[in-house]
Structures are given as C-alpha cells and as structure tokens.
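Trainee: sequence? don't have it. structure:
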C-alpha cells in the first residue's frame, strides 16, 4: 500500500502542530482523549504532514498531550500531498486506535473515489475498511470519474473494460427500473445505444440459482468432499455460513453497541476471504487431473 511512513521519530512543540482533515466528521472523542491522557504509558508518535504541520493521524494523542501539560510530542513526518495525507489518515484509523464509524468510512471512501479514481474498488475498500461492493456503489455516483484503467492493491494496472460498465448499467436498471436510458448511460459511462442493448437483455437473464441450502445439501452428499480432509473442512465452514437470514438478523440485533463497528470489520474481512476463495475457484482447472 502506498504512503507508508517509515521515517525517524522526532519531537516538535505541541503548539506547532495543527489539526488536519480528519475522517471523523464529528471530531475527536473526549472520552477517548481522557483515557489516553490518564494512561501511564508514553504516547506513540503521531503522523504530521511536514509541509503544513497538520496532523495526518493522531489527533486524540495530540489532545491528550495537551491535557497532560506536555510541551513537546513525538512525531513522524509525512512528505506527500493533502489527498495522500487523507488516505493515510483513513487507513491508519481503520487499522488501529478508536475505530471509525460506518458513516465515517463511507464518507472517506467517497472522497477517495474522487481523489483517487484510478484506484480499484478493492484497493479503496481495503483502505477505508469497507467491502468492494460498497465502494462500487459509491463510485456509480461519479461516472465522469471512470478512467480507462485502474490500479489494484497489488500495484498492477488493469483496464476497465466495457463489460464492467455494462454490469454497472444493468445494476442501475435493476435498482431503478424507471430511469431513462440517457440517465443510465450517463451514470454508467456508456452510450445510450449500449444502455438500450443492456436493457433488451434484462428479460433474457438466466433463472436464479437454487437456494443456498439446496446447494449445501448437494455438497454434503458428494463423497469426494465428505471423504477428504479439505472437503470436510469446507463443509464445516459451510455449516456456519448456512444459517438462515433471520438467525443472522437476530445475531446483529443482539450485538452489543460497543462491538458493532469492530464486528463489522471482522465480517468484511471474512467476506474478503470468501471472495478470494471464489476467485481461486474461478481461476482453477474445470476438470479432474489424474
């Protein structure tokens, strides 16, 4: 991931450091500031953009240092621009410290979509702590920012092909069936004629797949899975995943408020793991090898 800060730690006057553009729209949490101020340990270094001495990551620690009456604070300097500083601040607040709320993460991702339109959905998702599907939905609001290529989390540049834009158009039509072709074309970044072609195909979509419970039942009945170690591992994982929607809803409804954001991040990481597994299946051989 770009924008890492590996420079040496130094100290600067607390009064010289200025607040930065935080991804926390409500500002700092006073209770968290007090917890940090009362802790016996030395505060970890904050990250400061050298060009303007604005905080990139560490506003709670800066406020805590002020409460402690400290006149100097440990910092690491960041040399990039404002947009890069914001990205680094978001990534830092997603991976440690007081978690960002879902609303804050979505607002941050929307800004990154506009400032780093050349980044892939998954790259922005990894930075902001969201799913790639959520980022894709946010990106649809900015069809004018659709480049011909995108940079993935692995650093590789990949083309944004017409098929992807057709999928976007199809999703828009399904979500808003009364929308005009011209508006669909504008949002998806395609021509009205292409949008018309996508709409003509909608009635010809294949029937929905069997319910997941039926598929899991078929997998359990297959001896090639039941009698292999990897197959049994997969079936055990699917037993958990096969909970009905009302069970998941009950679990979510009873989740303690102070664990909701953390559990949401864990769930998204699990979703990313299954998505990677799906990609590996799609890339693997379609026939058995002897």
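Mentor: Structure's in. What do you need? None of the values given here were measured: they were computed from a predicted structure.
Trainee: make it CA atoms for all contacts and neighbour counts henceforth
Mentor: Noted.
Trainee: Around residue 239, how many other residues sit close by?
Mentor: By the measure other C-alpha atoms under 10 Å, the count of residues near residue 239 is 12.
Trainee: cool, residue 93 as well?
Mentor: Residues near residue 93, counting by other C-alpha under 10 Å: 21.
Trainee: do residue 172 as well
Mentor: Residue 172: 19 neighbours (other C-alpha under 10 Å).
Trainee: mind listing what's buried in stretch 115-135?
Mentor: The neighbour-count check on stretch 115-135 (16 or more other C-alpha atoms under 10 Å) flags 116-132, 135 as buried.
Trainee: Do me a favour and get the end-to-end distance for that stretch?
Mentor: Taking C-alpha to C-alpha, to the nearest Å, stretch 115-135 runs 14 Å from one end to the other.
Trainee: So in the protein, which strand runs the longest?
Mentor: strand 72-78 (DSSP state E).
Trainee: what packs against the host helix or strand of residue 217?
Mentor: In the assignment (DSSP states H and E), residue 217 maps to helix 212-221. Here helix 212-221 touches helix 229-241, going by 3 or more C-alpha pairs under 8 Å, 6 or more residues apart in numbering; DSSP states H and E.
Trainee: For the helix or strand following the helix it packs on, what is the distance to the chain centroid?
Mentor: With elements assigned by DSSP H and E, the helix or strand that comes after helix 229-241 is helix 245-253. Centre-to-centre, helix 245-253 and its host chain are 23 Å apart (C-alpha atoms, centre = their mean, to the nearest Å).
Trainee: got the angle between the very next helix or strand once past helix 245-253 and helix 245-253?
Mentor: Following helix 245-253 in sequence order, the next helix or strand is helix 260-283 (DSSP H and E). Helix 260-283 and helix 245-253 are oriented at 140 degrees to each other (axes from the mean of the first three to the mean of the last three C-alpha atoms, to 10 degrees).
Trainee: Next up, a structure to set beside the first:
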C-alpha cells in the first residue's frame, strides 16, 4: 500500500481534507515498483534531475543485470552510453546466459560476432535480402545488420574492434581495421572516402536532374540536413529532454526503416571483391 507515483497529488488531497482519491493499483516486487516509478516520473510532472536519473540507473543496472543498456536508458531518461559508463564503474554484473533483454523485449547475445559474420555471409550470398530478414536469420538487431552492410560496402571488418570509451585509439593498439568507417577507401573504385557524406551530398546537389525537379530538391534537402548536422549528432542525442526520448526514439526508428527501404528499392547491396 505504498504510493509509487502521485505522492504530491495525495498530499494535496489530504490538505484539502479529502478522504478518497482515484488511483490504480500495481502488484509487483519492490524492484519492479521502483522501475515503474522512475519511468513514470520521467514522462510527466517535474522531471528528475540528471543526478537522480543516474542513481536510478545504478540501482536498476544492479537489480536487472539481464536488461540491455538501451532498455535501462529508456526507463531512466539518460543515454545508453551513460548506462555503459555506470555499468563499467559498478563492475558490469554479468547477464545470465551471456545475453540481455533489449528495449523491445527481445533477448540478444552480448557477443554478436557470430551473428555479424552470419549476416555478412547472408548479404553476400543473397544481396536482395532486407535488413530485417538478415537480422532475423542471424539473431541480431536491424541496426547491427545495417552496420554489417556498411562494413561490407567499405571493406572493413564485420566485427568492430572494441574501443575504450573516450579513447582516441583502439583497445588493441591500432591498426588499419581500427580506423573510422569514413576513412576506409573504396575497394578498387576510388581513393575518396566511401562515407564522406558531405562530399557525396555536394556532388548530388550539382546534378541538374535533381536540382531542377521538385522531388529532387526535396531529396537534396533531406540529404543536406543529415550531412550538415552529422558532426553535432552526439550533442543532439545527449540533449533530448527526458520526457521526449520515447517519441524521438520511435520517430528515429520509423525514419531509419524508411531510409532502409529506400536503399533496398534503389538497388541491391553490392558484392565486395576479395
């Protein structure tokens, strides 16, 4: 019979001399109730401070080691990177079975290297498969499948080298495979970086077939917006207000799916020589 959410409303009702107030009952463990109270408090009313949200993330990471960083981030209104930092500081309690439960409720392995390699083989053997088909077959997320496809196109290793957060060099001491994706040269096509977005968008902007049609100009506006704000992406994501994170995350996934469908319809994934 403890108030999980709405303590101020209850207090206000008592001060008004009321004896009843409308509410909903929740039946669960103390830790489950704590998770619910945190999630409710970042979605309405006076937002929790960043310090409060970090302390809540510490408690949830300890009580729910099987939850992914993104799931804890969604509940507490902080970034997944901050959750990862908190877990490292706490010693990163091991997840049961070597996997964690994602924000969507699906169980995924902590080590996705096998899934990445399988996804790469599937994409090479059948370029017409969609990202969702590959992700389902390889038991990885669509976002991971998209990263695998980008690495295939750039000739980079399918399994990324782990980096120490904030470090300027890979944990293994460097090497060609540790370079950022946009510095990997195209295999036998050009020496210009494959993912130099600004340069590619600039070239497309000069194409008359796009510049002088309404649909072409709309496409260029979208591409220019993405290219212009790439260098500020981390800052933008880190500063989304806690009460807006769910809506922004849902929109981001929806738009990502639209772009993925666009890429699939424009042409199959190219095979990588070698």
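Mentor: That came through fine. The shown structure was predicted, so the numbers you read here are calculated from the model rather than taken from an experiment.
Trainee: thinking again about what came up before, buried ones in the helix holding residue 217 of structure 1?
Mentor: By 16+ other C-alpha under 10 Å, the buried positions in helix 212-221 of structure 1 come out as 219-220.
Trainee: what does that helix contact?
Mentor: When contacts are defined by C-alpha atoms under 8 Å, 6 or more residues apart in numbering, helix 212-221 of structure 1 is touched by residues 225-226, 235, 238, 242.
Trainee: how far apart are it and its match in structure 2?
Mentor: Following the fit onto structure 2, the mean deviation recorded for helix 212-221 of structure 1 is 4.3 Å by mean C-alpha distance after the TM-score superposition for structure 1.
Trainee: The aligned partner of residue 128 of structure 1 in structure 2: what's it in contact with?
Mentor: With TM-score structural alignment defining the correspondence, residue 128 of structure 1 maps onto residue 76 in structure 2. Contact analysis of residue 76 of structure 2 by C-alpha under 8 Å, 6+ apart lists 38-39, 42, 53-54, 56-57.
Trainee: could you redo the last one with a cut-off of 6 Å?
Mentor: residue 53 (C-alpha atoms under 6 Å, 6 or more residues apart in numbering).
Trainee: Neighbours of the closest residue to residue 169 of structure 1 other than its chain neighbours, how many?
Mentor: Nearest non-adjacent residue to residue 169 of structure 1, counting by C-alpha to C-alpha, 6 or more residues apart in numbering: residue 188, 5.3 Å away. When counting by other C-alpha under 10 Å, one arrives at 25 neighbours for residue 188 of structure 1.
Trainee: List the buried residues of stretch 248-267 of structure 2.
Mentor: For stretch 248-267 of structure 2, burial by neighbour count (16+ other C-alpha under 10 Å) applies to 257, 260, 264.
Trainee: would JSON lines of these with distance to residue 9 of structure 2 be doable?
Mentor: Listed next are the buried residues of stretch 248-267 of structure 2 as JSON lines, based on distance: C-alpha to C-alpha, whole Å:
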{"residue": "257", "distance to residue 9 of structure 2": "41"}
{"residue": "260", "distance to residue 9 of structure 2": "46"}
{"residue": "264", "distance to residue 9 of structure 2": "51"}
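Trainee: between those, which is nearest residue 217 of structure 2?
Mentor: Residue 217 of structure 2 has its nearest neighbour among those in residue 260, at 20.2 Å by C-alpha to C-alpha.
Trainee: Please report how far the closest one lies from residue 150 of structure 2.
Mentor: Look at residue 260 of structure 2 and residue 150 of structure 2: by C-alpha to C-alpha, they are 12 Å apart.
Trainee: just to revisit the earlier point, please pick the buried ones from the contacts of helix 212-221 of structure 1.
Mentor: By neighbour count, with 16+ other C-alpha under 10 Å, the contacts of helix 212-221 of structure 1 hold 225-226, 235, 238 as buried.
Trainee: which one of these sits closest to residue 200 of structure 1?
Mentor: Among those, residue 238 lies closest to residue 200 of structure 1 (C-alpha to C-alpha), at 36.8 Å.
Trainee: show me where structure 2 has helices.
Mentor: Assigned by DSSP state H, structure 2 shows helices spanning 7-15, 30-41, 50-63, 69-76, 80-90, 113-125, 131-138, 142-154, 197-205, 208-211, 214-229, 233-238, 245-266.
Trainee: Switch those over to a markdown table; also include distance to residue 165 of structure 2.
Mentor: Listed next are these as a markdown table, based on distance: least, C-alpha to C-alpha, whole Å:
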| stretch | distance to residue 165 of structure 2 |
| --- | --- |
| helix 7-15 | 39 |
| helix 30-41 | 27 |
| helix 50-63 | 18 |
| helix 69-76 | 15 |
| helix 80-90 | 8 |
| helix 113-125 | 19 |
| helix 131-138 | 26 |
| helix 142-154 | 19 |
| helix 197-205 | 24 |
| helix 208-211 | 41 |
| helix 214-229 | 22 |
| helix 233-238 | 14 |
| helix 245-266 | 23 |
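Trainee: Counterpart of residue 145 of structure 1 over in structure 2?
Mentor: Residue 145 of structure 1 maps onto residue 93 in structure 2, with residues paired by TM-score structural alignment.
Trainee: so how many other residues sit close to its match?
Mentor: Around residue 93 of structure 2 there are 14 residues (other C-alpha under 10 Å).
Trainee: Return the distance of it relative to residue 58 of structure 2.
Mentor: From residue 93 of structure 2 over to residue 58 of structure 2 the distance is 11 Å, taken as C-alpha to C-alpha.
Trainee: which neighbours do the two share?
Mentor: Common contact partners of residue 93 of structure 2 and residue 58 (C-alpha under 6 Å, 6+ apart): none.
Trainee: For residue 180 of structure 2, find the nearest of the helices of structure 2.
Mentor: In terms of C-alpha to C-alpha, the element of these nearest to residue 180 of structure 2 is helix 142-154, at 10.6 Å.
Trainee: So what's the gap between the closest one and the chain middle?
Mentor: Computed by C-alpha atoms, centre = their mean, the chain-centroid distance of helix 142-154 of structure 2 equals 14 Å.
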